[in-house]
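J.: Pasting the sequence and the predicted model now:
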Amino acid sequence: MTEMRRTLGVLRADAAPAPLGPAPGLDGLDALGGLAEQARQAGVEVDLDVRVPDGTLSPGAALTVHRIVQESLTNAVRHAAPAHCRVTVEADPYEVRVDVTDDGARGSGRARTGGHGLVGVRERAMMHGGTFSAGPRPEGGFAVSVRLPQDGTRTTA
């Protein structure tokens, strides 16, 4: 993992050094100090629904889900707060589904941060053979949707 993080650091020269502690997983979504709590403290109301039976996800898939939710909530805080955000993570024997929607106002003139956020989410989904979509919702707000196959084969779009 350390070598992979170093490689990614070289590929993204503006990236901060990666922490070398244990990789986060699903337990970091709503734990004390977890992602949902951090977003709430920043002004985003978060409803988190995680339906993943114990042992269903590999550590790599759990880390991928954590990072997808992290980036989606970060975007809600940066671009939509104050807002209501719904995060749903579900898994069955065939696939893992991650859906993050918010109702925040997002204008076409919002400031771009120049980050790698949604690009990174897409890359993570593709690395696991999954699908990714993101964009404004017709009723307002924004949605991110990722599907990851449990066996690493490509999902149908």
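T.: Noted; the coordinates are in hand. Predicted, not measured: the structure shown is a model, and the values here were computed from it.

J.: C-alpha from now on. contacts and neighbour counts both.
T.: Will do.

J.: OK, contacts around Ala15?
T.: Shown in contact with Ala15 (C-alpha atoms under 8 Å, 6 or more residues apart in numbering): Gly9.

J.: what kind of secondary structure is it in?
T.: The three-state label given to Ala15 by DSSP: H, G, I helix; E, B strand; the rest coil is coil.

J.: got the contact list for Arg122?
T.: 131-133.

J.: What subset of those is buried?
T.: Taking 16 or more other C-alpha atoms under 10 Å as the criterion, what is buried in the contacts of Arg122 is 131-132.

J.: of the contacts of Arg122, closest to Val46?
T.: Nearest to Val46 among the contacts of Arg122 is Ser133, at 20.5 Å by C-alpha to C-alpha.

J.: And the biggest helix by length in the chain, what does it pack against?
T.: Taking DSSP state H as the criterion, the chain has its longest helix at helix 59-79. Judged by 3 or more C-alpha pairs under 8 Å, 6 or more residues apart in numbering; DSSP states H and E, the packing partners of helix 59-79 are helix 27-30, helix 35-41, strand 83-91, strand 95-102, helix 117-127.

J.: what residues does the fourth one touch?
T.: For strand 95-102, the surrounding residues in contact (C-alpha under 8 Å, 6+ apart) are 65, 68-69, 72-73, 76, 80, 83-91, 141-150.

J.: Report the inter-axis angle for that strand versus strand 83-91.
T.: Interaxial angle, strand 95-102 versus strand 83-91 (axes from the mean of the first three to the mean of the last three C-alpha atoms, to 10 degrees): 180 degrees.

J.: For Thr74, see how far away the residue nearest in space to the middle of the chain is.
T.: Most central in the chain under C-alpha atoms, centre = their mean is Ile68, positioned 1.5 Å from the mean C-alpha point. Distance of Ile68 to Thr74, given as C-alpha to C-alpha, to the nearest Å: 10 Å.

J.: now do His66
T.: Taken as C-alpha to C-alpha, the span from His66 to Thr74 is 12 Å.

J.: Below is an additional structure, to be compared with the one above:
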Amino acid sequence: MSRVRRTGWIADVALAALTVVLFVSVALATGVRGPWNGVIPVALILGALLLVRRRWPMTVLLLSAAAVFAYHLGHPSPAGWIWPVAAAYFTAATVSRTRWVVAIGVAQLVYSAVDARWIIGRNLFRYLVHTLGEGLLLAALVAAGLAYAASLRRRDLLGEAEYRARAAEERLSVAREVHDIVAHTLAVVGVHLNVAADTLREEPAEAATALSLAQDVRNRAMKDLNALIAVLREGPAGTKPQSDASAIGVLVADARAAGLDVALSQHGDLSTIPATASVAVHRIVQEALANTLRHSGATMAEVTLTRHPRSITVEVADDGKGAPSGGVTEGNGLIGMRERVRALGGTLTAGPAPRGFAVRAEIPVAGSPE
């Protein structure tokens, strides 16, 4: 039995016991004698019905109202009509048609007013308190049930909205991952294919090497894409972890094989940063090098990773043509990097550098040692 169901069952048992005790106590307090002749059996029936109130709310309400009616029919008493079945009214109002709940309550109130008419001659004020009080109690129970049902619906709507927001965020995250993988792969493979096309006739061995390198890059990209597809189909459990900062050497090697002279500098222990930050570092370097290969016309680039006490800095600078005079036009790659860094609470800048173009990201690492 789940924790929620167990808690609900305990609440029902407690409510049933409270109803039995209150019904018997009030009956005795109002002058009823011989409780085993009707009071205790009816109280036990009312309590037992509450144990199944969640499953059959309207049936429980009807049977509870009938039990109270039978009790008053055989044992005239000033004890109430509505309060003994208060839990049944509340439950039925939360899940059933309100008009039927109100109809049953009004029928009880009308009969209660007629049944207690003998009090008018003795104490009119007592009669009004009795009838109006029961009416107010019924209204309060129905209103409370409707409010509770509305709160449940609101909670479900909020939960659904939160689920959709998480799903949209996950789709955006996967889209960024796919873009980074495909962009890097196409940039590196494109360079190797150009080399192969230029050297196919004169240097077939060099062309074959370029094609082999392109195939290796393509195979790694396919593995990454398959891992992402597996996440979409089955969830993250059981899938291979995403490439992180420890795999940056592979990105540098790919760029070098494509003809870009890349220098890699690492300062500090990168193995201690959290997985999300480590993946972000890898994707930033991947996208920055892909942009360098595709757009800048650079011959060299420098990748610098610096581990600070509470953050990590990623810098990728090249000696290419930099940004055009009109400024930096952010495509999907830069936008994806910026969103990734912002999601982790960091900042990213990208723009002209003294010798070309530079990307710099500062990613906080919460809970890092001083």
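T.: Looks like it came in fine. The structure presented is a predicted model; accordingly, all values stated were derived computationally and were not measured.

J.: Post the TM-score for the overlay when you can.
T.: TM-score of the superposed chains, computed with TM-score structural alignment, normalised by the length of the first structure, equals 0.77; 143 aligned residues with a C-alpha RMSD of 3.0 Å.

J.: Which residue in the second structure aligns with the residue nearest to the centre of the first structure?
T.: In the second structure, Ile68 of the first structure lines up with Ile284, judged by TM-score structural alignment.

J.: Now for that match: which residues touch it?
T.: 314, 337.

J.: returning to what we had before: for His66 and Thr74 of the first structure, indicate the residue with more neighbours.
T.: His66 (22 against 19; other C-alpha atoms under 10 Å).

J.: show me the residues around that one that make contact.
T.: 24-26, 28-29.

J.: any idea which of the residues you listed has the most stuff around it?
T.: Counting neighbours by other C-alpha under 10 Å, Leu29 leads these with 23 neighbours.

J.: Give me the distance between that one and Gln70 of the first structure.
T.: 8 Å.

J.: just how off-centre is stretch 63-70 of the first structure within its chain?
T.: 4 Å (C-alpha atoms, centre = their mean, to the nearest Å).

J.: Can you point out the buried residues in it?
T.: Quick answer for stretch 63-70 of the first structure (16+ other C-alpha under 10 Å): 63-70.

J.: can you map out the helices along the second structure?
T.: Using DSSP H, helices in the second structure cover 3-29, 39-50, 57-74, 86-95, 98-115, 118-122, 124-199, 204-234, 248-257, 275-291, 332-343.

J.: What range does the fourth one cover in the first structure?
T.: Alignment of helix 86-95 of the second structure against the first structure: no match, by TM-score structural alignment.

J.: Run through the residues that contact Gly346 of the second structure.
T.: Listed by C-alpha under 8 Å, 6+ apart, the contact partners of Gly346 of the second structure are 361-364.

J.: go again using 10 Å as the cut-off
T.: 311-313, 338-340, 361-365 (C-alpha atoms under 10 Å, 6 or more residues apart in numbering).

J.: try Gly159 of the second structure
T.: With C-alpha under 10 Å, 6+ apart, Gly159 of the second structure has these contacts: 153, 165.

J.: I'd like to know how far the residue lying farthest from the centre of the first structure sits from Asn75 of the first structure.
T.: The outermost residue of the first structure, judged against the average C-alpha position, is Gly109 (23.7 Å), by C-alpha atoms, centre = their mean. Counting by C-alpha to C-alpha, the separation of Gly109 of the first structure from Asn75 of the first structure is 15 Å.

J.: Asp99 of the first structure now?
T.: As for Asp99 of the first structure, its distance to Asn75 of the first structure is 14 Å (criterion: C-alpha to C-alpha).

J.: what touches both of the two?
T.: In contact with both Asp99 of the first structure and Asn75: Val69, using C-alpha under 10 Å, 6+ apart.

J.: quick one, which of these two is more surrounded?
T.: Asp99 (20 against 17).

J.: Need the counterpart of the more buried one in the second structure.
T.: That one, Asp99 of the first structure, aligns with Glu315 by TM-score structural alignment.

J.: can you pull the contacts of Glu287 of the second structure?
T.: Counting by C-alpha under 10 Å, 6+ apart, Glu287 of the second structure makes contact with 179-184, 187, 251, 293, 316, 333-334, 336-337, 359.

J.: one more time with 6 Å
T.: Contact analysis of Glu287 of the second structure by C-alpha atoms under 6 Å, 6 or more residues apart in numbering lists Asp180.

J.: Next: the one 5 residues further on.
T.: When contacts are counted by C-alpha under 6 Å, 6+ apart, Thr292 of the second structure touches no other residue.

J.: Swap in 8 Å and give it another go.
T.: 298, 318, 320.

J.: The helices of the second structure into a markdown table, with extra columns for distance to Ser265 of the second structure?
T.: Shown next, in a markdown table, are the helices of the second structure (distance: least, C-alpha to C-alpha, whole Å):
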| stretch | distance to Ser265 of the second structure |
| --- | --- |
| helix 3-29 | 53 |
| helix 39-50 | 71 |
| helix 57-74 | 70 |
| helix 86-95 | 65 |
| helix 98-115 | 71 |
| helix 118-122 | 95 |
| helix 124-199 | 20 |
| helix 204-234 | 23 |
| helix 248-257 | 11 |
| helix 275-291 | 12 |
| helix 332-343 | 21 |
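
J.: among those, which is nearest Leu264 of the second structure?
T.: With C-alpha to C-alpha, the closest approach to Leu264 of the second structure among the helices of the second structure belongs to helix 248-257: 7.5 Å.

J.: And the contacts of the closest one?
T.: Identification of contacts with helix 248-257 of the second structure by C-alpha under 8 Å, 6+ apart yields 188, 213, 217, 261-262, 264, 282, 285-286, 289, 293.

J.: Show me which positions of that helix end up buried.
T.: So for helix 248-257 of the second structure, counting by 16+ other C-alpha under 10 Å, buried means 248, 251-252, 254-257.
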